[in-house]
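>>> Predicted structure and sequence below. I'll ask about it afterward.
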Amino acid sequence: MILAAATNEGLAQMSNYLVYSSMAVYTLAFLAHIAEWVFGSRSKVGRTAAALTGDAKTAAAAAPAVTVQVKKAGGGTAVLDRPKVVTRSAAGARDVPDGPGAAGGTVKGDLYGRMAISLTALAALLEAGGVLTRAMSVERAPWGNMYEFSITLSTVVVVAYLIFLIARKNVRWIGLPLVTTVLLVLGLATTVLYTESEQLVPALHSYWLWIHVSTAIVCGSVFYLGAVATLLYLFRDSYENKLANGGDPSAFARSVLERLPAAATLDKFAYRVIAAFFPLWTFTIIAGAIWAGEAWGRYWGWDAKEVWSFITWVAYAAYLHARATAGWKGRKAAYIALVAFVTYLFNFYGVNIFVNSMHSYAGV
């Protein structure tokens, strides 16, 4: 028999303070990201247009060459132009240079960008402290209800973003939508979904809680990054198509979309992160089935949570299959990826709130 530990109210209250503090710092990071985009360079519209029209003069003016100094044998130096990096689209239809990844282009824009990243890292540290103290307050995994799942998921997705930055990936373009989403998730978690720190029902006192739910959180975090990249890919692809067909995008589109990587880069990023973590989602479903066999005496009972987990698996499998099918690459596959992420969100929010499920005993 497992004896439930009493709740440490002091640690539970500290957890709340840390989560609220992280929200305040995330807000500052959001403002810094806005400043980064506002004060960053707005003069790079010629890069994509020049690449699509073949105007070398415009390309040179819009994308100043990066120089590399090389030592000569005689002791002097030679200045060489570093070639522009272009990304070939999946269909091979066009070569388009990547944007700077965020605002870029000016010292002020880059300064605000660095401030935003630093504030985001600080906020993630505070939020992680909130998750840890929540776990310590009840001596169990800190994802036994929707509130705890939300604060843990938002922490993990920010950490994943920071890991990509440390790996020197061009992902600063995720910063603004990421912080905005995290603030929305935490706002919903601390108001509508908030649950007092307390012990769970006996069925959840299992080591499978650590395995099954943690992998679901990791998958959701990476699927979110893939969904952001996919959504931005659709906007950037439309922008590139408009330029290639001689269209004239709006000033707002020029200012924002030129700062993103090329459509092919965004598409490739989304595909790689989803493909890399799809096997882990498969394991998540298998682990849940094993846990269900131990807790309820059956591995699969077509419970709503089980059904929607499987629907999410099918949707992402369809996306990966579409990427391997010539006629479904590009925008068609991207739509499937977005639908797949929506099924993940419904599995978390919709099933828990609107559907009677055997998983509902965890509470909101």
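Alright, I've got the coordinates.

>>> going forward, measure contacts and count neighbours with C-alpha atoms only.
Fine.

>>> Can you point out the buried residues in stretch 114-133?
114-117, 119-133 (16 or more other Cα atoms under 10 Å).

>>> Over to stretch 157-172?
Val157, Val158, Val159, Ala160, Tyr161, Leu162, Asn170, Val171, Arg172.

>>> helices or strands up against the helix or strand hosting the first one?
When secondary structure is defined using DSSP states H and E, the element that contains Val157 is helix 146-166. Packing partners of helix 146-166 (3 or more Cα pairs under 8 Å, 6 or more residues apart in numbering; DSSP states H and E): helix 107-138, helix 175-191, helix 214-244.

>>> Quick one: residues in contact with the second one.
Here helix 175-191 makes contact (Cα atoms under 8 Å, 6 or more residues apart in numbering) with 23, 26-27, 29-30, 33-34, 117, 120, 146-147, 150-151, 154, 158, 228.

>>> Endpoints of stretch 162-179, how far apart?
12 Å (Cα to Cα, to the nearest Å).

>>> in this structure, which spans are helices?
According to DSSP state H, the chain carries its helices in the segments 9-39, 45-53, 56-62, 107-138, 146-166, 175-191, 207-208, 214-244, 251-257, 263-296, 304-323, 331-345, 351-354.

>>> picking up where we left off before, out of the contacts of helix 175-191, which two are the most distant from each other?
Ile34 and Met146 (29.9 Å; Cα to Cα).

>>> More neighbours: those two, which one.
Shown here are Ile34 and Met146; by other Cα atoms under 10 Å, Met146 has more neighbours (21 against 18).

>>> just checking, Leu234 touches Lys332?
No. Leu234 is not in contact with Lys332 according to Cα atoms under 8 Å; the separation is 10.0 Å.

>>> and the two? which has more neighbours close in?
A count of neighbours by other Cα under 10 Å puts Leu234 above the other of Leu234 and Lys332, at 19 against 14.

>>> any idea how far the more buried one is from Ser221?
On the measure of Cα to Cα, Leu234 and Ser221 end up 20 Å apart.

>>> repeat for Ser197
From Ser197 over to Ser221 the distance is 24 Å, taken as Cα to Cα.

>>> can you check Arg140 too?
21 Å.

>>> swap in Trp37?
For Trp37 relative to Ser221 (Cα to Cα), the value is 25 Å.

>>> Can you verify my assumption that Trp313 contacts Phe283?
No. With contact defined as Cα under 8 Å, Trp313 does not count as touching Phe283 (10.6 Å).

>>> Compare neighbour counts for those two and give me the winner.
Using other Cα under 10 Å, the more surrounded residue of Trp313 and Phe283 is Trp313, with 20 against 16.

>>> OK, contacts around that one?
Trp313 makes contact with Phe278, Trp281, Thr282, Ala340 under the criterion Cα under 8 Å, 6+ apart.

>>> same question, Thr215
By Cα under 8 Å, 6+ apart, Thr215 lies in contact with Leu280, Trp281, Thr284.

>>> List just the nearest of these to Glu9.
Closest approach between the contacts of Thr215 and Glu9, by Cα to Cα: Thr284, at 32.2 Å.

>>> next, the one to line up against it:
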Amino acid sequence: MRIDETLARYSDFAFMSAMAVYALATVLLIVQYASARAKQVAARELVPAGDPGLPGRIETPEAKPLAERLGNMAFAILPVSAVLHIGSIALRGFATYRFPLGNMYEFITMATAAAVVIGLIFLRDQRYRAIWAFLLIPVLILMFLAGTLLYADAAPVVPALRSFWLPIHVTIISIGSGVFLVSGVASLLYLFRMRQPAGEESTNIVGAIARHLPDARTLDQLAYKTTIIGFPLFGAGVILGAIWAEAAWGRFWGWDPKETCSFIAWVLYAAYLHARATSGWRDTKAAWINIAGFVAMLFNLFIINMVISGLHSYAGLT
């Protein structure tokens, strides 16, 4: 099978450009976040330009603080980086004449793109702005690992992956993983926010950071809403994977390491949703279960694919 080297280079360039824009947006957001306390104190009232005693005086608003302008710049370039990110996936597919989900580099690229798109959908509101810096950091870390340690040249997939089930099963799993990334970050920030209740002053670093996050209830609801989306997606991906396994290996389920870890992650997310509806568990205990589910997802992605041998080993560094 031939490869379009030109499109492959464009795909890599789009991927690196997306990373660079994400990094720029993260820096801008961190600057804005660090200056959040100053912004809250800055005067926003209209300032009289002439003698206040004169009728018909002209009033002009004060200029926005530099930190706020930088934050606005970050949100202006985020859609650009998302387009570059998605474009790198599409170009990889056109370059290889296949669906671009044949190795860990491509899987992580798809999952991180899904996380950013979910962020653009759910974090549009001004009150969610502080979350973006914490979401982009793990996205950048995953993309860095994908682009360096896990990078794979554009090439045909191994024979085991030449199936119409690949775009169905792996796409659903990767999108679900991206949604769970947003949910996991929200639960971590929720636990962080619980250390500093709204309206309570603190001189330590934890309190200073937590005060500028949305309130704990808002973070908890964000984690819950995103998990409600990711849970059925991931569940459907596991079921479709079992159907593919029956077609490829003659059995639906064989307790392969990846199958087992995926099932554990699915059970943990089911437990989280159940805990959110159970009195006495819906606060920090439920959040810890959600985080445990995301840790299981990361374990499944890195340790199972790269360390433990199984029927899914071909999905590793190929």
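Now that the structure is in, tell me what you want to look at. Since the model is a prediction, treat every value here as computed from it, not as a measurement.

>>> Can you pull the TM-score for these?
In this superposition the chains share a TM-score of 0.88, using TM-score structural alignment, normalised by the length of the second structure; 300 aligned residues with a Cα RMSD of 2.4 Å.

>>> follow-up on the earlier one: turn the helices of the first structure into TSV, including distance to Arg88 of the first structure.
Listed next are these as TSV, based on distance: least, Cα to Cα, whole Å:
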stretch	distance to Arg88 of the first structure
helix 9-39	26
helix 45-53	12
helix 56-62	17
helix 107-138	27
helix 146-166	22
helix 175-191	25
helix 207-208	44
helix 214-244	13
helix 251-257	18
helix 263-296	7
helix 304-323	16
helix 331-345	16
helix 351-354	41
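
>>> Determine which of these approaches Thr87 of the first structure most closely.
helix 263-296 (6.3 Å).

>>> Could you check which residue of the first structure pairs with Thr6 of the second structure?
Mapped onto the first structure by TM-score structural alignment, Thr6 of the second structure lines up with Gly10.

>>> hang on, I meant Trp288 of the second structure
By TM-score structural alignment, Trp288 of the second structure lines up with Tyr335.

>>> Its match: neighbour count?
Tyr335 of the first structure: 15 neighbours (other Cα under 10 Å).

>>> for the one 10 residues further on, same thing?
Close neighbours of Leu345 of the first structure, defined as other Cα under 10 Å, add up to 16.

>>> Could you report the neighbour count for the residue in the second structure that His359 of the first structure lines up against?
Using TM-score structural alignment, the partner of His359 of the first structure in the second structure is His312. Neighbourhood size, His312 of the second structure [other Cα under 10 Å]: 15.

>>> Now do the contacts for His312 of the second structure.
Asp256, Lys258, Asn305.

>>> contacting residues around the last one?
Think Asn305 of the second structure. Lys258, His312, Ser313, Ala315, Gly316.

>>> Looking at the buried residues of stretch 157-172 of the first structure, point me to the pair that's furthest apart.
It's Val157 and Asn170 that sit farthest apart of those, by Cα to Cα, at 16.5 Å.

>>> who's in contact with the match of Trp288 of the second structure?
Tyr335 of the first structure neighbours (Cα under 8 Å, 6+ apart): none.

>>> Mind doing that once more with 10 Å?
Shown in contact with Tyr335 of the first structure (Cα atoms under 10 Å, 6 or more residues apart in numbering): Ala227, Thr230, Leu231, Leu234, Tyr319.

>>> The second one pairs with which position in the second structure?
Counting by TM-score structural alignment, Thr230 of the first structure lines up with Ser187 in the second structure.

>>> give me the number of residues near its match?
Number of residues near Ser187 of the second structure (other Cα under 10 Å) recorded here: 26.

>>> What of the one 10 residues further on?
Taking other Cα under 10 Å as the criterion, the count of residues near Pro197 of the second structure is 15.

>>> Tell me the spacing between the equivalent of it over in the first structure and Arg272 of the first structure.
When the first structure is aligned by TM-score structural alignment, Pro197 of the second structure is paired with Glu240. In this view, Glu240 of the first structure and Arg272 of the first structure are 22 Å apart by Cα to Cα.

>>> go on, Thr152 of the first structure?
Thr152 of the first structure is 24 Å from Arg272 of the first structure, where distance means Cα to Cα.

>>> out of the two, which sits in the more crowded spot?
Using other Cα under 10 Å, the more surrounded residue of Thr152 of the first structure and Arg272 is Thr152, with 22 against 12.

>>> what residues are up against the more buried one?
Counting by Cα under 10 Å, 6+ apart, Thr152 of the first structure makes contact with Glu127, Ala128, Gly130, Val131, Leu132, Pro142, Trp143, Met146, Ser214, Ile217, Val218, Ser221.

>>> What's the match for the second one in the second structure?
Counting by TM-score structural alignment, Ala128 of the first structure corresponds to Ile86 in the second structure.

>>> what about the residue nearest to its match when sequence neighbours are not counted, distance to Leu149 of the second structure?
Take Ile86 of the second structure and drop its neighbours on the chain: the residue closest to it by Cα to Cα, 6 or more residues apart in numbering is Ala113, 6.4 Å away. Separation of Ala113 of the second structure from Leu149 of the second structure (Cα to Cα): 19 Å.

>>> how deep is the counterpart of Ala216 of the first structure in the second structure tucked in, by neighbour count?
Aligned counterpart of Ala216 of the first structure in the second structure: Ile173 (TM-score structural alignment). If you count neighbours by other Cα under 10 Å, Ile173 of the second structure ends up with 25.

>>> Export the helices and strands packed on helix 146-166 of the first structure to a markdown table and append columns for distance to His205 of the first structure.
Converted to a markdown table, those look like this (distance: least, Cα to Cα, whole Å):
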| stretch | distance to His205 of the first structure |
| --- | --- |
| helix 107-138 | 12 |
| helix 175-191 | 23 |
| helix 214-244 | 14 |
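
>>> with the first structure superposed, average distance for stretch 66-73 of the second structure?
Here the mean offset of stretch 66-73 of the second structure against the first structure after fitting is 1.7 Å, by mean Cα distance after the TM-score superposition for the first structure.

>>> Pull the number of nearby residues for Asp81 of the first structure.
12.

>>> Equivalent analysis for Asp237 of the first structure, please.
By other Cα under 10 Å, the residues close to Asp237 of the first structure number 20.

>>> Next one: it from Pro64 of the first structure, what distance?
For Asp237 of the first structure relative to Pro64 of the first structure (Cα to Cα), the value is 24 Å.

>>> Could you do Gly330 of the first structure as well?
Using Cα to Cα, we find Gly330 of the first structure at a distance of 30 Å from Pro64 of the first structure.

>>> Between the two, which is the more surrounded one?
A side-by-side neighbour count of Gly330 of the first structure and Pro64, using other Cα under 10 Å, places Gly330 first with 22 against 12.

>>> hang on, isn't the more buried one packed against Ala322?
Yes. With contacts counted by Cα atoms under 10 Å, Gly330 of the first structure reaches Ala322, the gap being 9.1 Å.
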